[in-house]
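Student: Got a predicted model here, sequence first, then my questions.
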Amino acid sequence: MSTPANLTRVASFVHRRPWLLSVVNRLNEWQSRNYRQLGLKYDDVLDVEESPEGQLALKRLSAKESYDRVFRLRRAVQLSITHKILPKEEWTKVSEDKPYLRPIIEQIKAEQKEKAALDTVEVIKTH
């Protein structure tokens, strides 16, 4: 499992090597342009599993949304392994690429902020 310290070390390693940084940047650009060709939605390619809010958001997905997400991810992995893309008519359309995780993550962050504010409230007696 990746820890924040390990991720920081890896990021530092990459940033100290301009050639490696350019390779990583090109891969990120390719991924961001081509995820729809694998039948993915933008929220599918986010690293939500790395944050507590993301993990909680995944638990809050409906059964259908959760199943659809797992199906898209498994299909994309299989396509990547075989170096293929979906037929053009099966690509994710822009109109279908609506956020489904980000609104839940934002709601969770708002709930956490409200809870933190309520947990630090001081009650002052006036009697």
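Tutor: Nice, thanks for sending it over.

Student: CA only for contacts and neighbour counts going forward, please
Tutor: Noted.

Student: all helices for this protein, in order.
Tutor: 4-15, 18-34, 52-60, 63-81, 102-119 (DSSP state H).

Student: which helices and strands does the longest one pack with?
Tutor: Looking back up the chat, that one is helix 63-81. Contacting helix 63-81 under the criterion 3 or more Cα pairs under 8 Å, 6 or more residues apart in numbering; DSSP states H and E is no other helix or strand.

Student: For that helix, list every residue counted as buried.
Tutor: Going by neighbour count (16 or more other Cα atoms under 10 Å), the buried part of helix 63-81 is Arg69, Arg72, Leu73, Arg75, Ala76, Leu79.

Student: hang on, the earlier thing: most tightly surrounded among the helices of the chain?
Tutor: Of all the helices of the chain, helix 52-60 has the most neighbours on average by mean count of other Cα atoms under 10 Å, namely a mean of 16.

Student: Next one for the comparison:
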Amino acid sequence: MSQPSLTNFIVKRPWLKAWMRPLAGWYADLSGYRKLGLRADDLLHEENETVGLALKRLSPKESYDRVFRMRRAFQLSLSHQLLPPHEQTKPSEDIPYLSPIIREIEAEINERENLDSLVIQKK
């Protein structure tokens, strides 16, 4: 999650945020992951070290739910099917569950790096 982002630029300007919100909803709908029952955080690469640490910090229920969503989406993909509309992930259900943990881990890593590079000067 350390890639550059325009999020801060957009969020600081309410008129731009209001203009981008329908576009973002349209793009998320077009991507199709909700039609397979996935959430946006399910699409993060597990090979990333920070994401791996975040996955270890998930509660057992959330971890089970993630695995279930992934397996169901994989099975649907193999059979070239989509979930029925009442089972698809709705925008209100697509809340981040892994991103807050990733931000917390990145803050811990930054703090550790800052403390490790701390230089003590004697007067």
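Tutor: Okay, I see it. Because the structure is predicted, anything quoted here is derived from the model rather than measured.

Student: so what number do they get for TM-score?
Tutor: Overlay of the two chains. TM-score (TM-score structural alignment, normalised by the length of the second structure): 0.73; 97 aligned residues with a Cα RMSD of 1.8 Å.

Student: tell me, how many neighbours does the aligned residue in the second structure for Leu46 of the first structure end up with?
Tutor: Here Leu46 of the first structure is matched to Leu44 in the second structure, going by TM-score structural alignment. For Leu44 of the second structure, the neighbour count with other Cα atoms under 10 Å is 13.

Student: what do you get for Lys41 of the first structure?
Tutor: Neighbour tally, Lys41 of the first structure, other Cα under 10 Å: 23.

Student: From Trp30 of the first structure, how far off is it?
Tutor: Per Cα to Cα, to the nearest Å, Lys41 of the first structure is found 15 Å from Trp30 of the first structure.

Student: do the same with Phe13 of the first structure
Tutor: Relative to Trp30 of the first structure, and taking Cα to Cα, Phe13 of the first structure is found at 22 Å.

Student: who touches the residue nearest the centre of the second structure in this structure?
Tutor: A centroid search over the second structure (Cα atoms, centre = their mean) returns Asp41, at 3.0 Å, as the residue closest to the centre. Contacts for Asp41 of the second structure (Cα atoms under 8 Å, 6 or more residues apart in numbering) come out as Pro96, Tyr97, Leu98, Ser99.

Student: How about Leu56 of the first structure?
Tutor: Taking Cα under 8 Å, 6+ apart, we find Leu56 of the first structure in contact with Ile108.

Student: just checking, what residue in the second structure corresponds to it?
Tutor: Aligned by TM-score structural alignment, Leu56 of the first structure pairs with Leu53 of the second structure.

Student: got the helices of the first structure as TSV, with distance to Glu90 of the first structure columns?
Tutor: Shown next, in TSV, are the helices of the first structure (distance: least, Cα to Cα, whole Å):
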stretch	distance to Glu90 of the first structure
helix 4-15	35
helix 18-34	13
helix 52-60	25
helix 63-81	12
helix 102-119	24
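
Student: In the second structure, what residue corresponds to Ile108 of the first structure?
Tutor: By TM-score structural alignment, Ile108 of the first structure lines up with Ile105.
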